[in-house]
Structures are given as structure tokens and as C-alpha cells.
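Colleague: this is the structure alone, sequence omitted:
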């Protein structure tokens, strides 16, 4: 509280102490409010060092969405609700915004065939044609693929080998000069899709990873080249890639839609995998009990190293631990609202995109 002269206790503290030891621990929205209080706070919280230090203290949480907006899990073991981070402009139409990618607190969204980058924390957005952070320069870049009509049709109907290779492009956010790179290896499973709502790439070791067929396609973001990585072939092709605390993981859904097996890449260079744990939905003591007659392929996302979210059926999100113990149902204010678990993650950041400057 200010005294009679209007001076607060913060005015007696060094700027570095306020910025680096107090403001850096606040939630993102509170940091943005503090920027309007004091000029030194605004400048101190706008540096790259502060933004990255603050970002690293934020939890990386699963993204959930429905026709009304985009949400994330609250991240608290005691709070089973979800928090809306972005509201759709018109919730009464069928044009739901689709989240195609997430990186460093930024989202690539699509609505009515238009793509744009959005920061839901600062409410900024940039329109783009069609996303990863280059660790060597700090630049955010977009990777997209362009098919001819003939190639698109052949891939869609499951043809073994498209007759023409697609073109891949890399664009630095804030630049209008995309670079064309070529996917040179023909695969019977087709090509990785950058606009991948169901199976987005996982960022690990400065590379993007897609689970395609019985292999993993890898894009080196520095060399801008593609290659293939091996994985346990006994898991079949019904797998999903996960980021498990900095390690690459695979979630395999069994054909009975009951068991989910998690494997972790133990040695990246040697490409050796190890079984981690199994979640048995039929043994889970959930309230209300799970309807195991529903053969809906479950989807899983990690909250932290011990807790998971599982979409067992449409609009039923389970909060459990890695031992399969039920911790609660994830709920929303509107019990009739239907949610689905995306495979993207949101870790808040207060970075300003280049096109917002000036």
C-alpha cells in the first residue's frame, strides 16, 4: 500500500529484485497487468531473458477444445476444471476453430480454411498461409507442404507411391521469403502432414517427429532435412507420439480400446525404446463407472510426470495417475458442452510476435 506521499514498498526495492525475484513468479496475466503500473516494470518484463525465465516456470498443459472455444487443463491436482484460453467468435456456427500446432505458448489455428498464429495469453494474432522454434537463433518458423491435386488424391485414397513428390516450405515468422525444401525419400505410408490436428509433430532434440506407419518421420529443424527413425514394430501402426518431460514417448492403443501402453525412447542416437507403463481402463475405479461397451479409441495426454488426461469417450475426460488410479473427471461450467482432447500443449509466454511491433 502507498503511504501519504504515494510511495509503495516496491519503490524501496532494487528493480532487479522486483523483476527477477517477484514478477517472474506471477501468472502471465498478472505480469501483463503489472506492465501498466510502472515503466521500469514494463521494460524489465519485456526483455528476452525475463520472458524465457518466466516461460520456463509455466506448466505445459494439455489443450482441449469444443465448438465454443479452446481450453487447457487447470494444472492443479485439486482443481478438476478446465480454463478457457480462447473463445470462438461465433459459437452458433459449425465453423469450429481447429488447433493445428502449438509451440512456446503460441498456437496455429484454422477457421474457414484460413490459418493464423495466435498468442492466447496476450490476445495477439498473425495471419499465415499455413511451427517450431529454432534453438540456434530463437526464430519461430512454419513448415508446410504443398501437394498437387493429383498427389493429394492419390495420398487420400491410400495409393502406395504418389507419382509426384510434394513440395515442403519453411517460413520464418515475420518474413515474406519462404524457402522450398524437398522430401526426397518415397515412403509407402505417404508423407508427414504439417496441418496435423489428430497427430501433430512432437518437438524433441531440435527436431519434429511424426508417427507414420511403422516408422517415425523426423525433420531436423537446423539442417532442414527429413529422415526415418525406428520404433517398436510390435506396437502396430495405432500409436501416438508424446513429449514425456523432454523425452520422446509412444502411446499405443490396443484394439480392444481398453489398454494404453506407454513406451519411452531411452537412447535417442541408438533409437532404443523401453516399456514404461500400462493403463487398464477396465480396472479403473471411476465415478460414474466407465462404459466399456463403447469402442472409442482413447486418447491420452500428460499433465506431468505422474498424472494423465484420458479421453475415454466423447466428452468424458478422465484425470488419473500413471498407475491407473482414478483422480476425478475433468469438468466445465456447461455440463452439456462436448469436449475432445487435442494432442497439442500450451505453455504460456508473454513474447510479442514480430508483426505486432511498430
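Modeller: Perfect, I can see it now. Everything numeric here is computed off the predicted structure, so don't read it as measured data.

Colleague: please count neighbours and contacts with C-alpha atoms only from this point.
Modeller: Fine.

Colleague: distance check, the nearest residue to residue 60 once chain neighbours are set aside against residue 27.
Modeller: Leaving aside its sequence neighbours, residue 60 sits nearest to residue 347 (C-alpha to C-alpha, 6 or more residues apart in numbering; 4.5 Å). With distances taken as C-alpha to C-alpha, to the nearest Å, residue 347 is found 11 Å from residue 27.

Colleague: for residue 219, same thing?
Modeller: Counting by C-alpha to C-alpha - residue 219 and residue 27 are separated by 33 Å.

Colleague: who has more neighbours out of those two?
Modeller: Higher neighbour count among residue 219 and residue 27: residue 219, with 22 against 15, using other C-alpha atoms under 10 Å.

Colleague: surely that one touches residue 204?
Modeller: No - if you go by C-alpha atoms under 8 Å, residue 219 and residue 204 don't touch, sitting 10.3 Å apart.

Colleague: what is the helix or strand where residue 84 lies packed up against?
Modeller: Using DSSP states H and E, residue 84 sits in strand 82-87. Identification of packing neighbours for strand 82-87 by 3 or more C-alpha pairs under 8 Å, 6 or more residues apart in numbering; DSSP states H and E yields strand 69-73.

Colleague: now do the strand it packs on against strand 82-87, angle only.
Modeller: 150 degrees (axes from the mean of the first three to the mean of the last three C-alpha atoms, to 10 degrees).

Colleague: helices or strands up against strand 69-73?
Modeller: strand 61-66, strand 82-87.

Colleague: just those strands: most buried one?
Modeller: Among the helices and strands packed on strand 69-73, strand 61-66 has the highest mean neighbour count (mean count of other C-alpha atoms under 10 Å), at a mean of 22.

Colleague: just how off-centre is it within its chain?
Modeller: 9 Å (C-alpha atoms, centre = their mean, to the nearest Å).

Colleague: ok, which stretches of the protein are helices?
Modeller: 15-21, 28-34, 39-44, 48-56, 149-156 (DSSP state H).

Colleague: ends of stretch 50-62, how far apart?
Modeller: Counting by C-alpha to C-alpha, the terminal residues of stretch 50-62 are separated by 24 Å.

Colleague: actually, stretch 253-262.
Modeller: 9 Å.

Colleague: still on that earlier bit, between strand 61-66 and the strand holding residue 84, find me the angle.
Modeller: Going by the same axes, to 10 degrees, strand 82-87 makes 70 degrees with strand 61-66.

Colleague: in the stretch 151-300 of the chain, which spans are strands?
Modeller: 167-172, 179-182, 202-204, 207-212, 215-220, 225-229, 239-244, 247-253, 259-267, 272-280, 299-302 (DSSP state E, counting those that start in this stretch).

Colleague: let's bring in a second model and compare:
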């Protein structure tokens, strides 16, 4: 009987400690949904050590999903050391909101003495391909990782002989899946389910015309439940030449898991796609002026009609006279949509420049000792738990996180 009373006393004391730890006894609605939900993922992780009550509160799935939705979508940058031995490469996220310029380029993953690249991204997950200095799709080792939770699963054996085209969440099942292209004959498109990673990829029906497209050299855009690729990243179908190539956008419906095509604007050159707050946007170099980027917008996704939005003269000596520009560096550009306007992110040697739709320089970041390029993938961090990762154990999930 005394033991039972003691247990109740200990329980009441623990509840009192948990209650007092709740930031001055603020109401849970304010404490959890107005304060903790605004913390960066790293700081929110530290809050789990405060008390059991805090750990339970910030580990609930509905809270973590809401926290993920509040995170910024940050462009990923490829950083490669150009001084020192051994040279290394890593992936970093660009966050211009950081108070100090030195904190704007935030390392995400690093591989010493090897080459790493992001092949796909979705909901805080990254698909990494890691190999030698010049890995081929047959040799590259693929992994799925979550930088926010420092979890990783290697997929080398399952994905051998395949190239990753995209990562998406299958809405009917809530499963995360990879769209693959099989490299050996017969050529085919396949889907690999991360939640059933022990199973081999399964084939997806598609037309011969789709199979003629090449592997994409830029990231697909996931918008309105569809993956989109621009025509210039795809190989020419059989029998076509550059003069009569059909300029279309390849679309993969992630719910039906089927392919279709959409038209692109006329007279585009080296085009890429971007998300304008739920609206499909496209940017490309002007055919006659290699220093100007043209922007189109598809206001009505169903009618698939494009309209020109603006032209941005971005590479001007008067704009950034302190940075030497070469013709090769002018290809390092990506369009984004921030604060209701189009922004262009430009990479030049060890600098990253952000200009607005008028060509005005808004901000810049410098990373001396590194060569920078834009991966055209984004990271929106998430602390949500995914079942396809192995249990956290010491030494298992250290690579490749910094």
C-alpha cells in the first residue's frame, strides 16, 4: 500500500516538473503551435531533451507534419574544394535568411575523396548518388537520406543498372517511390517502393516515344501531383534532328503512374521549369542574347497555355563588376519564386548572386576556396519519421552528414 502511495507521489511530482518545464505554464496551444513549431529542426531536436512532456509533444506526427510545412524550401548547392589535399565535395543548402553571410551556405552532406550528387528530393528526403570522380549510372551507389534526422539507407543492390529520374509520394498509399529508368536492354521505366525496399522495381507501362527520351540532366519539377521534365534535357526521338525536334514537356502522373506530354512555349532555348507558388513557370536563355533569361508562366494548368512574364538581363558587368564572368559560367542559373516575384540565382566561381525580375542585385554570398554550382534541387527539412530507415544505432548513420 505504501509503495502504491509512493508511486502516486512520484507520478505527481513528475507531472509537476513537466508542467513547470512548459515555458512558464503557457497554454499548450500557444506553447506548442505558436512557439516550438517555429523553431529550426536542429533546435527543435534539442527540445526533446528538456522533459518527457516536451519529447512527446514535439514527436507527434501531426505536429511534425505541420512543422515541416513551415520550413523554407532551400536551393541545394554543389560545393567542391579547389585548394588543399585531399579535395572533397559536398552538398549545401543556401539560406539567405541567415543573419551572417558566413552562415548562409549551410553544409548538408559530405563525401571525402569522392563525388556526390543529388538525384532527387521530396519532403525532406534526398536521393544521393556517390561514386568516383566520374561515376556512371551503372557504377554509382545510391542512398536515400534525411539530413534533418541524420538517417540513411543504402539502395545499391536494388538500384544497380538503373538511373533515378525522380522521387515522389504516392498519394493513394502515402508511400514514397522512385521513378527509375533501366539502362540495360530492354529499356524500360520502373517504379521502386522505398517502403518495400526488399522488393525489386516493377515496370511502368509507357509508349515507345517516352522510352526514346534521354536521361534528364536537370531536376524534374514536382507540381500538382506530377513530375515534369523539359524537352531540352531529353534525347532526340529516333529519326528526329535538332531542327524538327518536338519541344514538349514530359509529365509523369504520380497517382496513376502514367506518362503524358505537354506543350512548351514556342522558340525556347535551354529551358527549365520552376514552381511559382503552385503555378508552372519556365525560364530559358534568350536565343539571340545569351545574357538574358526569359520567363514564361502557365496560368491555367488545364488549358496548357503559356504566356510571357518577363525578361531578365542578369549577366551584366555593371551589375556585378567585381566578379569575372565567362561564357561557361553563364549556364549556372536557376529561377525561383520568392515574396511574390521571380528571382534568379546565379553561380559564378565562389559566389552566389540573387537578382530580381528587373535584374537588380538583391544579395550575394561568397564561399572562398570552393567552386560552386547549382544542383536545381531543393531541400525542405522534415523531422517526420519514415519506416524505410533502419533504427538509429551508434556509427550507423554518421555518413555522409557533417
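Modeller: Nice, I can see it. Everything numeric in this text was worked out from a predicted model, so none of it was measured.

Colleague: if we can go back for a sec, identify the contacts common to residue 347 and residue 27 of the first structure.
Modeller: By C-alpha atoms under 8 Å, 6 or more residues apart in numbering, residue 347 of the first structure and residue 27 have these common neighbours: residue 58.

Colleague: can you tell me what residue 386 of the second structure aligns to in the first structure?
Modeller: By TM-score structural alignment, residue 386 of the second structure lines up with residue 353 in the first structure.

Colleague: from residue 20 of the first structure, how far out is its match?
Modeller: 23 Å.

Colleague: cool, residue 135 of the first structure as well?
Modeller: Relative to residue 20 of the first structure, residue 135 of the first structure is positioned 23 Å away (C-alpha to C-alpha).

Colleague: what about the two, which has more around it?
Modeller: Comparing residue 135 of the first structure with residue 20 by other C-alpha under 10 Å, the one with more neighbours is residue 20, at 16 against 12.

Colleague: residue 327 of the first structure matches what in the second structure?
Modeller: Looking across to the second structure (by TM-score structural alignment), residue 327 of the first structure lines up with residue 362.

Colleague: my read is that residue 323 of the second structure contacts residue 348, right?
Modeller: Yes - judged on C-alpha under 8 Å, residue 323 of the second structure makes contact with residue 348 at a distance of 7.3 Å.

Colleague: so for the helix or strand where residue 158 of the second structure lies, what gets flagged as buried?
Modeller: Using DSSP H and E, residue 158 of the second structure sits within helix 156-159. Using 16 or more other C-alpha atoms under 10 Å as the test for burial, helix 156-159 of the second structure gives residue 159.

Colleague: give the other helices and strands that that helix contacts.
Modeller: Using 3+ C-alpha pairs under 8 Å, 6+ apart, helix 156-159 of the second structure sits against strand 141-146.

Colleague: where does the strand it packs on end up in the first structure?
Modeller: The aligned range for strand 141-146 of the second structure is 114-119, by TM-score structural alignment.

Colleague: who touches the matching stretch?
Modeller: So stretch 114-119 of the first structure is contacted by 105-110, 124-130 (C-alpha under 8 Å, 6+ apart).

Colleague: for those, which ChimeraX command selects only the ones that are buried?
Modeller: Buried residues among the contacts of stretch 114-119 of the first structure (16+ other C-alpha under 10 Å), as a ChimeraX selection:
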select :105,106,107,108,109,110,125,126,128,130
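
Colleague: of the contacts of stretch 114-119 of the first structure, which pair is most distant in space?
Modeller: Across the contacts of stretch 114-119 of the first structure, the longest distance by C-alpha to C-alpha is 19.4 Å; it joins 105 and 129.

Colleague: what's residue 31 of the first structure aligned with over in the second structure?
Modeller: Aligned partner of residue 31 of the first structure by TM-score structural alignment: residue 44.

Colleague: my bad, should have said residue 180 of the first structure
Modeller: Using TM-score structural alignment, residue 180 of the first structure lines up with residue 203 in the second structure.

Colleague: tally of neighbours for the nearest residue in space to its match that is not next to it in sequence?
Modeller: Distances taken as C-alpha to C-alpha, 6+ apart put residue 190 closest to residue 203 of the second structure, at 4.2 Å, once the chain neighbours are dropped. Applying other C-alpha under 10 Å, we find 22 residues neighbouring residue 190 of the second structure.

Colleague: surely residue 190 of the second structure meets residue 177?
Modeller: No - the criterion here is C-alpha under 8 Å, and residue 190 of the second structure misses it with residue 177 at 10.2 Å.

Colleague: might one say that residue 53 of the first structure is in contact with residue 23?
Modeller: No - using C-alpha under 8 Å, residue 53 of the first structure is not in contact with residue 23; the gap is 10.7 Å.

Colleague: okay, now residue 347 of the first structure: neighbour count?
Modeller: Residues near residue 347 of the first structure, counting by other C-alpha under 10 Å: 19.

Colleague: ok, the match of residue 327 of the first structure - contacts?
Modeller: Residue 362 of the second structure neighbours (C-alpha under 8 Å, 6+ apart): 353, 354, 355, 356.

Colleague: closest one of those to residue 294 of the second structure?
Modeller: residue 356 (12.8 Å).

Colleague: ok, how many other residues are close to the nearest residue to the closest one once chain neighbours are set aside?
Modeller: Beyond its immediate neighbours in the sequence, the residue positioned closest to residue 356 of the second structure (C-alpha to C-alpha, 6+ apart) is residue 343, lying 4.7 Å away. Counted with other C-alpha under 10 Å, residues neighbouring residue 343 of the second structure total 22.

Colleague: counterpart of residue 343 of the second structure over in the first structure?
Modeller: Matched to the first structure by TM-score structural alignment, residue 343 of the second structure sits across from residue 308.
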